[in-house]
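Engineer: would you be able to build a 3D model of this:
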Amino acid sequence: MRRLIAVLLGWCAALVAHAQSPDLLRQVLDELSTHAAVRADFTQTRENPALAQPQTSTGKLLFVLGRGMLWQIEAPYRETLALAGERTARVGDDGRPQAARGDRGVAQVSQMLQGMLSGKPDEALRQFDVRAEGSRAQWTLHFTPRQARMARVLRRIELRGGEYLEGIAVELESGESTRIQFADTREAGPLSPLEKRALGMPP
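Structural biologist: I've put the predicted structure just below:
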């Protein structure tokens, strides 16, 4: 489940029509896609019926439109993951990505999240029924799996935010749940050479 969440951050009008509250969904995605690159601090909390206490990790997120995401976990251990499309890689101290094993479900959720942050919901709407509620200033998007195979594992995903994405909640049919809270979200500014290398960008 930790990897599923780590792996988690061009309109098609016909696909948007499958979503409830399509006008609000369009407004939300339009707002998110105006940010070419953002940084945020995150706190991730995982609950599992088999665990006596929730597990918490903290770190930093970098999202670059059209390139992908870097999840830099700082506690209780240190690890950096680069997510670009279906590719998931661990990033070494030199910024070079090293292939990491994943599964199709992880890739699908990763692509969905990257597409939503890029203002392109087509992948999400192929995989999920989407319900939008609230307003452009404070919104919540609810995702329910459309495919039976995914629904046997994943119960729902919820994204909430305003100008930026503020939180993600994932619930599995096993009873596990993970919540990610973002704080101090801001425009990314210049990327370091290591960040560019990790995301496959020119120096």
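
Engineer: only C-alpha atoms from now on, for both contacts and neighbour counts.
Structural biologist: Noted.

Engineer: what sits against Gln98?
Structural biologist: Counting by Cα atoms under 8 Å, 6 or more residues apart in numbering, Gln98 touches Ala89, Arg90, Val91, Gly92.

Engineer: neighbour-wise, which of these leads?
Structural biologist: Greatest neighbour count in the contacts of Gln98, by other Cα atoms under 10 Å, goes to Val91: 24 neighbours.

Engineer: how much space between that one and Leu141?
Structural biologist: Val91 sits 31 Å away from Leu141, going by Cα to Cα, to the nearest Å.

Engineer: SS state for the residue sitting furthest away from the middle of the chain?
Structural biologist: In the chain, the residue that sits farthest from the middle, by Cα atoms, centre = their mean, is Ala52; the gap is 26.9 Å. Taking DSSP: H, G, I helix; E, B strand; the rest coil as the rule, one finds Ala52 in the coil state.

Engineer: now the second one, please; I'll put the structures next to each other:
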Amino acid sequence: MIITILALFSCAVQGVTLDQLQQRFSLQPVVRADFTQSRAIAGMAKPLVSSGQLLIARDKGLWWHQARPFALTLLLDDKRMVQVMNNQPPQIVTAESNPQLFQFNHLLRALFQADRQVLEQNFTTDFSDLGKQGWRLVLTPKTSPLDKLFHTITLSGRDYLEGIELNDRQGDLTTITLSNQRLTPRTLTDDEQQRFVF
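Structural biologist: Next up is the predicted model:
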């Protein structure tokens, strides 16, 4: 689900501020990482766990590929959101076909880039320097549709974004753990370019 697609920022943090994070994120043209996502759903004994890889390219968008427990690929760029499940035909959402969802997608991309202006328009922000290069950013939505979906969104990390927590209004908690972040090569390979072609 698109709500779970909050990807990663990369940064080198020393006594960092939100402005410094935004500046550092903007200097990373391509970021690759592995993810594990755990969703604890109210009333279910065990959380739902999935894993895969993601790719963020500043000039292309976000590619999110879940490999387990089943194949699911999501692509988010300036013009569309594409979902492909188990090699079925892609489902494509554009601003014309679903304006509200597309507006939400643009907000998510602002999160990826730690765009302070957009964040402060849509969230109450609580940024903490935790010392030893650690940091945490708690976002409390103040605009629709986010305020109807989430209590808080919490981002945390050190040299990179390492954790995302989505505390939603249904009582569910989604935790995304990011690892094996890679910043090189600084341009997309030919194979990676093809991931954005639909």
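
Engineer: now the TM-score, please.
Structural biologist: Superposed pair, TM-score by TM-score structural alignment, normalised by the length of structure 2: 0.78. Supporting alignment: 185 aligned residues with a Cα RMSD of 3.1 Å.

Engineer: as JSON lines, the contacts of Gln98 of structure 1 with distance to Ala183 of structure 1 and secondary structure would be great.
Structural biologist: Below are the contacts of Gln98 of structure 1 laid out as JSON lines (distance: Cα to Cα, whole Å; DSSP: H, G, I helix; E, B strand; the rest coil):
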{"residue": "Ala89", "distance to Ala183 of structure 1": "25", "secondary structure": "strand"}
{"residue": "Arg90", "distance to Ala183 of structure 1": "24", "secondary structure": "strand"}
{"residue": "Val91", "distance to Ala183 of structure 1": "23", "secondary structure": "strand"}
{"residue": "Gly92", "distance to Ala183 of structure 1": "25", "secondary structure": "coil"}
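
Engineer: tell me the one of those residues nearest Ala124 of structure 1?
Structural biologist: Ranked by distance to Ala124 of structure 1 (Cα to Cα), the contacts of Gln98 of structure 1 are led by Ala89 at 22.1 Å.

Engineer: which residue lines up with the closest one in structure 2?
Structural biologist: Under the alignment (TM-score structural alignment), Ala89 of structure 1 pairs with Val82 of structure 2.

Engineer: contact partners for the nearest residue to that match once chain neighbours are set aside?
Structural biologist: Nearest in space to Val82 of structure 2, with sequence neighbours left out and distances taken as Cα to Cα, 6 or more residues apart in numbering, is Ile92 at 4.5 Å. The contact partners of Ile92 of structure 2, taken as Cα under 8 Å, 6+ apart, are Arg80, Met81, Val82, Gln83.

Engineer: grab the nearest non-local neighbour of Leu154 of structure 1.
Structural biologist: Leu172 (4.4 Å).

Engineer: what span of structure 2 lines up against stretch 160-169 of structure 1?
Structural biologist: Under the alignment (TM-score structural alignment), stretch 160-169 of structure 1 falls on residues 156-165 in structure 2.

Engineer: how about that stretch: buried residues?
Structural biologist: For stretch 156-165 of structure 2, burial by neighbour count (16 or more other Cα atoms under 10 Å) applies to Ser156, Gly157, Arg158, Tyr160, Leu161, Glu162, Gly163, Ile164, Glu165.

Engineer: that one spans what distance, first to last residue?
Structural biologist: Termini of stretch 156-165 of structure 2 sit 9 Å apart (Cα to Cα).

Engineer: what do we get in structure 2 for Leu24 of structure 1?
Structural biologist: Counting by TM-score structural alignment, Leu24 of structure 1 lines up with Thr17 in structure 2.

Engineer: so its match makes contact with Asp129?
Structural biologist: Yes - look at Thr17 of structure 2 against Asp129 with Cα atoms under 8 Å: they come within range, at 7.2 Å.

Engineer: who has more neighbours out of those two?
Structural biologist: Ranked by neighbour count (other Cα under 10 Å), Thr17 of structure 2 and Asp129 place Asp129 first, with 17 against 14.

Engineer: on the three-state scheme, that one is what?
Structural biologist: Once three-state DSSP is applied, Asp129 of structure 2 turns out strand.

Engineer: longest helix of structure 2?
Structural biologist: The longest helix of structure 2 (DSSP state H) is helix 99-112.

Engineer: secondary structure element holding Thr34 of structure 1?
Structural biologist: Using DSSP states H and E, Thr34 of structure 1 sits in no helix or strand.

Engineer: next, count neighbours for the aligned residue in structure 2 for it.
Structural biologist: Under the alignment (TM-score structural alignment), Thr34 of structure 1 pairs with Leu27 in structure 2. Using other Cα under 10 Å, Leu27 of structure 2 is surrounded by 12 other residues.

Engineer: any chance you could map the strands in structure 2?
Structural biologist: Using DSSP state E, the strands of structure 2 run over 30-40, 48-57, 61-68, 72-76, 80-85, 91-94, 123-131, 134-141, 150-157, 161-168, 173-182.

Engineer: can I get those in a markdown table including distance to Gln113 of structure 2?
Structural biologist: Output for those, formatted as a markdown table (distance: least, Cα to Cα, whole Å):
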| stretch | distance to Gln113 of structure 2 |
| --- | --- |
| strand 30-40 | 12 |
| strand 48-57 | 10 |
| strand 61-68 | 11 |
| strand 72-76 | 14 |
| strand 80-85 | 18 |
| strand 91-94 | 21 |
| strand 123-131 | 15 |
| strand 134-141 | 13 |
| strand 150-157 | 12 |
| strand 161-168 | 11 |
| strand 173-182 | 16 |
